[in-house]
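A.B. asks: have a look; sequence and predicted model below, questions after that.
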Amino acid sequence: MNSEPKPVVTGYPAAAQPSYSGTAAAGPAYGSSYPYPATAPAYYPPPPPPPPGPYHDPNAVYGHRNSSSLFIRRLIIICISVFLIIAIVTFILWLVLRFRLPEVAVSAASVSSFNVSNSQQVTGNFNLTFMVRNRNQKMGIFYDRVQAAVFYGSDSISETSLPPFYQGKGNSTAVPARFAAVSAYVDPDVASSILKERSNGGVVNFHVRIMAWVRFRAGAWRTRRHVMRVYCDNVRIGFSNSTSLIGSLEGAPKTCRVDV
């Protein structure tokens, strides 16, 4: 007998051969192939979701724009309200006070050294007095930048500036004005018309214009400046004859038209 020990065989057991007899092949004996029980396969959980990105509130910009628009709307409403309040107060004051235009008349007029040359030049000194009456019993009147001129027809003969003045409530003021015409050129038709009027009855019709900035005042309240225009048409200056150098106002004081 062979007494040598049998070698130890290591490794996996041989696979069972399929049976052709219709019976299943016998499995390995318990404890001969897998000395330890089989472990369950390892389980790996799904990866965590990515962190959320930065959040942009879509209402943030809209809210800023909305607040700016609200501020602009409120500012516009305030401006309109202030304007309406001022307009209403001004209208009420106008209804209460309701200024009236002054009355202006040429109360006196004289001409000296008057001459019309053959070269259509007019020379003469005009001295006029305007009577200005403030018809307002509750307001005074400021007169600024007063300008006056003497015309014959549409041709200016002489111009002058008058000093500014203030007129109290219901007062009448005499305003003197002096005009000096020194060889003032006029249209040939104007020169011939002056000579014709002076020879036919000795009365020459001049026109006087006044322009001034006026403001009405009632206590501390003052109106804005208005441009006042005065039209004194057909101021009749009578000469004793066709060669006389001196003339004076004919008839009653000449009432003027006043516009603002």
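C.D. replies: Done, it's in.

A.B. asks: going forward, measure contacts between C-alpha atoms and count neighbours the same way
C.D. replies: Fine.

A.B. asks: count of neighbours near residue 241?
C.D. replies: 15 (other Cα atoms under 10 Å).

A.B. asks: need the three-state assignment for residue 170.
C.D. replies: Under DSSP: H, G, I helix; E, B strand; the rest coil, residue 170 falls in the coil class.

A.B. asks: comparison target below:
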Amino acid sequence: MATPYLPRASQPQPSYHSFYPGDQTTSNPSAYEIQQTQQTNNYITRVRRLILALFLLFAMIISVSMIAWLMLQPRVPIFRVDSLSVSNFTLNDSQLTADFGIKFTVRNPNKRIDLTLDDFKISVSHDRNKLAEKTWNHYVSMKKMSQNGMSIELGTNSSDNCPIKRKTAIGMSREFWSKRAVNLKVKMMVWAKFEAGDWLSKQKFVEVCCNNLEVGFFTSNVTGTLIDGSNDCFARLS
């Protein structure tokens, strides 16, 4: 009798493991690497917070300063020419020789702000033509609601006098002989510092223009004085 065929039970196949180093990868970093990453992230976060805090502090200081200046409402100093004298007046076709003496008053109209003036640049002109110009390094400190009188001379040095065009000389000569007077203008550019307390300050240039200063030569052909007395000037910040 033949023996029936019985299939062999399936045997589990053996598993083979590779022992090559490149066949296995490590997906979990070590504890040291995790700690280093956390420290770096914390440092970056602190730096960002510090930068943001400094920016907010700077913006707050600027905002407070702007609000304070708006509340204080700083006003432009007031200038007035008290006298303008001309001596040694000689006028040729294209050459003017003269000494100009200017006395003026400046007043600080601010009730809460001190004022400092420095580096005056002053010129005397006829129409739009400069006759003399001078830089005056004069320091003036003015308390609230105070005023100060000053005087300056131009033309005493040859470098003060400015060359003029022949057309200007002819026009001034006609004006002089027709009414024994010339119409002059005084302009100033002044460096000003406004101070409210020890921490709040602002620096600006003040542009001053004094128009229609009529100088009469009634007692002498070479000496003239301001006819209408003192004249107020126009001033603005620039």
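C.D. replies: Alright, I've got the coordinates. Keep in mind it's a predicted model, so treat the numbers as computed, not measured.

A.B. asks: show me what residue 185 of structure 2 lines up with in structure 1.
C.D. replies: Matched by TM-score structural alignment, residue 185 of structure 2 corresponds to residue 207 in structure 1.

A.B. asks: so what's that match up against?
C.D. replies: 150, 151, 152, 153, 231, 232, 233, 234, 235 (Cα atoms under 8 Å, 6 or more residues apart in numbering).

A.B. asks: element containing it?
C.D. replies: strand 203-218 (DSSP states H and E).

A.B. asks: buried residues in that strand?
C.D. replies: 203-218 (16 or more other Cα atoms under 10 Å).

A.B. asks: helices of structure 2, residue ranges please.
C.D. replies: Along structure 2, counting by DSSP state H, helices occupy 31-72, 166-179.

A.B. asks: could these go into CSV alongside mean neighbour count and distance to residue 81 of structure 2?
C.D. replies: Shown next, in CSV, are these (neighbours: other Cα atoms under 10 Å; distance: least, Cα to Cα, whole Å):
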stretch, mean neighbour count, distance to residue 81 of structure 2
helix 31-72, 12, 28
helix 166-179, 15, 22
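
A.B. asks: out of those helices, the one nearest residue 151 of structure 2 is which?
C.D. replies: If you check each of these against residue 151 of structure 2 by Cα to Cα, helix 166-179 wins as the nearest, at 25.3 Å.

A.B. asks: ok, how many other residues are close to residue 231 of structure 1?
C.D. replies: So residue 231 of structure 1, with other Cα under 10 Å, has 17 neighbours.

A.B. asks: next: residue 136 of structure 1.
C.D. replies: What residue 136 of structure 1 shows, counting by other Cα under 10 Å, is a neighbour count of 19.

A.B. asks: can you name the residues that contact it?
C.D. replies: With Cα under 8 Å, 6+ apart, residue 136 of structure 1 has these contacts: 99, 100, 102, 169, 170.

A.B. asks: again, but for residue 237 of structure 2
C.D. replies: Residues in contact with residue 237 of structure 2 (Cα under 8 Å, 6+ apart) are 76, 204, 205, 206, 207.

A.B. asks: show me what residue 226 of structure 1 aligns to in structure 2.
C.D. replies: Match for residue 226 of structure 1 (TM-score structural alignment): residue 204.

A.B. asks: contacting residues around the closest residue to its match other than its chain neighbours?
C.D. replies: Using Cα to Cα, 6 or more residues apart in numbering and skipping the chain neighbours, the partner closest in space to residue 204 of structure 2 is residue 192 (5.4 Å). By Cα under 8 Å, 6+ apart, residue 192 of structure 2 lies in contact with 115, 116, 117, 118, 203, 204, 205, 206.

A.B. asks: of these, which belong to strands?
C.D. replies: 115, 116, 117, 118, 203, 204, 205, 206 (DSSP state E).

A.B. asks: among those, who's most crowded?
C.D. replies: Result: residue 115 is most packed of those (other Cα under 10 Å), 26 neighbours.

A.B. asks: for the aligned residue in structure 1 for it, give me its contacts.
C.D. replies: Under the alignment (TM-score structural alignment), residue 115 of structure 2 pairs with residue 141 of structure 1. Contacts of residue 141 of structure 1 were listed using Cα under 8 Å, 6+ apart, and they are 134, 166, 167, 168, 169, 214, 215, 216, 217.

A.B. asks: now do 10 Å
C.D. replies: By Cα atoms under 10 Å, 6 or more residues apart in numbering, the contact set of residue 141 of structure 1 is 99, 101-102, 134, 165-171, 214-218, 222-223.

A.B. asks: quick one: the closest residue to it other than its chain neighbours from residue 226 of structure 1, how far?
C.D. replies: Spatially, and ignoring its direct neighbours in sequence, residue 141 of structure 1 is nearest to residue 216 (4.6 Å; Cα to Cα, 6+ apart). Going from residue 216 of structure 1 to residue 226 of structure 1 by Cα to Cα, to the nearest Å gives 9 Å.

A.B. asks: now the common contact residues for those two.
C.D. replies: residue 143.

A.B. asks: picking up where we left off before, and the contacts of residue 136 of structure 1 as a markdown table, adding distance to residue 250 of structure 1 and neighbour count?
C.D. replies: Converted to a markdown table, the contacts of residue 136 of structure 1 look like this (distance: Cα to Cα, whole Å; neighbours: other Cα atoms under 10 Å):
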| residue | distance to residue 250 of structure 1 | neighbour count |
| --- | --- | --- |
| 99 | 33 | 21 |
| 100 | 29 | 12 |
| 102 | 24 | 18 |
| 169 | 31 | 17 |
| 170 | 28 | 15 |
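
A.B. asks: which one of those residues is nearest residue 189 of structure 1?
C.D. replies: Among the contacts of residue 136 of structure 1, and counting by Cα to Cα, the member closest to residue 189 of structure 1 is residue 102, at 35.4 Å.

A.B. asks: not counting sequence-adjacent ones, nearest residue to the aligned residue in structure 1 for residue 85 of structure 2?
C.D. replies: Applying TM-score structural alignment, one finds that residue 85 of structure 2 aligns to residue 110 in structure 1. Take residue 110 of structure 1 and drop its neighbours on the chain: the residue closest to it by Cα to Cα, 6+ apart is residue 248, 4.1 Å away.
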